[in-house]
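Peer 1: just to be clear, the model below is a prediction. Sequence and coordinates:
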Amino acid sequence: MAFDLTPLWISIKTSLLAGVITFVLGVLCARLFLNVSGRVKWLLDVVFTLPLVLPPTVVGFLLLVLCGKNSALGQLLRRFDLAIIFTWQATVISAVVVSFPLMYRAAKGALEQVDENLIWAGRTLGMSEWRIFLRVQVPQAWPGIASGAVLSFARALGEFGATLMIAGNIPGRTQTIPIAIYFATAAGNMRVATIWVAIITLISCIVLGFMNYSGGQKSPSIKTRA
């Protein structure tokens, strides 16, 4: 019997799309955090970080309540003959939610380290706040932002609990590698489970190796500045 590689393609496709969405949202939310103050700042940080500490099944349950057919969003989508639950789009949503905090906190930490003198220099030159953000802050914070992007991709690739709850286990549609491992093990098919474990471990090692290599390439310049 031929080995079905569909979970690999679904996982890669899901993680790539989720990575792009998470990258944009994480950087923008990090900028938002830096531009507010007081209790609002504290509340935003709690909300943005919460999926990182909640169990994936709790995240999945909340997404199920939010996107289910009986929710306001679900009823709105039904008017347009659309659905989220048990679709490939649901795997992307769950991957975005669980990996977002890693991207957000990495971007926030990197942006907080940008020299404020550079920001004020941009303002002195008449640059708008968005131009300063895109042309000064992001390039200066790029190593940290890139690391967050890699980690969020790896987290999206390994997402299991929330994905299973809102996307289910539909072979060829929503079955990602972690879900394939779980159900292969439950069925006693240790050969298939072992192959998938080896594949996802290899991919994770490549991703983390790439992150460490990129960080190592930039470390000399950081030491020089210090």
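Peer 2: Okay, I see it.

Peer 1: could you use CA atoms for every contact and neighbour count after this?
Peer 2: Will do.

Peer 1: so what's the residue most central in space within the chain up against?
Peer 2: Nearest residue to the geometric centre of the chain (C-alpha atoms, centre = their mean): Ser99, 3.0 Å. Counting by C-alpha atoms under 8 Å, 6 or more residues apart in numbering, Ser99 makes contact with 22, 52, 152-153, 155-156.

Peer 1: ditto for Gly172
Peer 2: Taking C-alpha under 8 Å, 6+ apart, we find Gly172 in contact with 6-7, 10.

Peer 1: name the SS class of the closest residue to Arg78 other than its chain neighbours, please.
Peer 2: For Arg78, ignoring the flanking residues on the chain, the nearest one in space by C-alpha to C-alpha, 6 or more residues apart in numbering is Lys69 at 7.5 Å. Per DSSP: H, G, I helix; E, B strand; the rest coil, the local secondary structure of Lys69 is coil.

Peer 1: one more: Ile132?
Peer 2: Ile132 falls in the helix class when you classify it by three-state DSSP.

Peer 1: isn't it up against Ala121?
Peer 2: No - judged on C-alpha atoms under 8 Å, Ile132 makes no contact with Ala121 at a distance of 9.4 Å.

Peer 1: between the two, who's got more neighbours?
Peer 2: Each of Ile132 and Ala121 has its neighbours counted (other C-alpha atoms under 10 Å); Ile132 has more, 18 against 13.

Peer 1: quick one: that one from Ile119, how far?
Peer 2: Applying C-alpha to C-alpha, to the nearest Å, the value for Ile132 to Ile119 is 7 Å.

Peer 1: what about versus this one:
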Amino acid sequence: MNMSPLYLSLQISILATCIVMITGIFLARLLSVRTFKGKLVIESIIMLPMVLPPTVVGFGLLFLFGKNGLFGGLLLNWFDFQLIFTWYAAVLAAVVVSFPLMYQSAAAAFQKHDRNLEHAAYTMGASKRKVFWTISLPLAWPGILAGIVLSFARALGEFGATLMIAGYIPGKTDTLPLAIYFSVEAGDNEQAFIWVILMLSFGFLAIYWLNRWNGKNSIGFNKK
């Protein structure tokens, strides 16, 4: 049995999750503590992939990173590198569609915790960096962790945008969702069923663990 779709999907999802975790936390923290003109426009753009069909997102990425696209042309001319139809393109698609979940969770977590603790630390001479690592991030961690889990699950299940920008190349871009679709197209329902069971298992475990973890923290908080 060819297990490359499973290994490739895990590789892409883990890398995409790491990227959205770092960028999502940074951007959520930056926008949560600042108010400026145009902030709502920026946040609306960030959340767009959540409401757009994946094929529309994929077309936009193809338009930007294709051979004649703005960024695709630069990559090709400057580095002789073509992004589309590679596993890097699958990572890009996973990052774009999962980023809103990470950002939304992190932004809500940063806005929810008690800011008086941060102000107290500032008055005692703590730097912004120290306050972030020792107060802000630990207090927001439950919400951030939820965003990480949801982002991973979303990246693992990405289909439409991946198909548009990465295509289906066996052994190269054949992620689990694509493998399911093309297995059904080829009449190999047994293989598709195995992949579906794996996807259901990953999704169920992610949601179950997240709900259980949140439940334990809620109980501990209520006891306090």
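Peer 2: Structure's in. What do you need? Note that the structure is predicted; figures quoted are calculated from it, not measured.

Peer 1: my guess is the residue nearest to Arg78 of structure 1 meets Gln75, correct?
Peer 2: Yes - with contacts counted by C-alpha under 8 Å, Lys69 of structure 1 reaches Gln75, the gap being 5.8 Å.

Peer 1: quick check: longest helix in structure 1 by residues?
Peer 2: In terms of residue count, the longest helix belonging to structure 1 (DSSP state H) is helix 190-225.

Peer 1: what helix or strand is the residue nearest to the centre of structure 1 on?
Peer 2: Assignment of secondary structure by DSSP states H and E places Ser99 of structure 1 within helix 88-112.

Peer 1: now the aligned residue in structure 1 for Leu70 of structure 2. Nearest residue, chain neighbours left out?
Peer 2: Matched to structure 1 by TM-score structural alignment, Leu70 of structure 2 sits across from Ala72. Nearest in space to Ala72 of structure 1, with sequence neighbours left out and distances taken as C-alpha to C-alpha, 6+ apart, is Leu66 at 7.7 Å.

Peer 1: residue contacts, the one you found?
Peer 2: Going by C-alpha under 8 Å, 6+ apart, the list of residues near Leu66 of structure 1 reads 72-74.

Peer 1: change it to 10 Å
Peer 2: Counting by C-alpha atoms under 10 Å, 6 or more residues apart in numbering, Leu66 of structure 1 touches 60, 72-74.

Peer 1: which residue in structure 1 lines up with Pro49 of structure 2?
Peer 2: Under the alignment (TM-score structural alignment), Pro49 of structure 2 pairs with Pro51 in structure 1.

Peer 1: in space, what's closest to the residue nearest to the centre of structure 1 - neighbours in sequence excluded?
Peer 2: Sequence neighbours aside, Ser152 is the residue nearest to Ser99 of structure 1 in space, at 4.8 Å (criterion: C-alpha to C-alpha, 6+ apart).

Peer 1: which residues do Lys69 and Gln75 of structure 1 both contact?
Peer 2: Listed as contacting both Lys69 of structure 1 and Gln75 by C-alpha under 10 Å, 6+ apart are Ala83.

Peer 1: how close does the equivalent of Ile22 of structure 2 over in structure 1 sit to Gln140 of structure 1?
Peer 2: Under the alignment by TM-score structural alignment, Ile22 of structure 2 pairs with Val24 in structure 1. According to C-alpha to C-alpha, Val24 of structure 1 and Gln140 of structure 1 sit 17 Å apart.

Peer 1: ditto for Val114 of structure 1
Peer 2: According to C-alpha to C-alpha, Val114 of structure 1 stands 6 Å off from Gln140 of structure 1.

Peer 1: may I see the buried residues of the helix holding Ser99 of structure 1?
Peer 2: For helix 88-112 of structure 1, a neighbour-count test (16 or more other C-alpha atoms under 10 Å) marks 88-108, 110-111 as buried.
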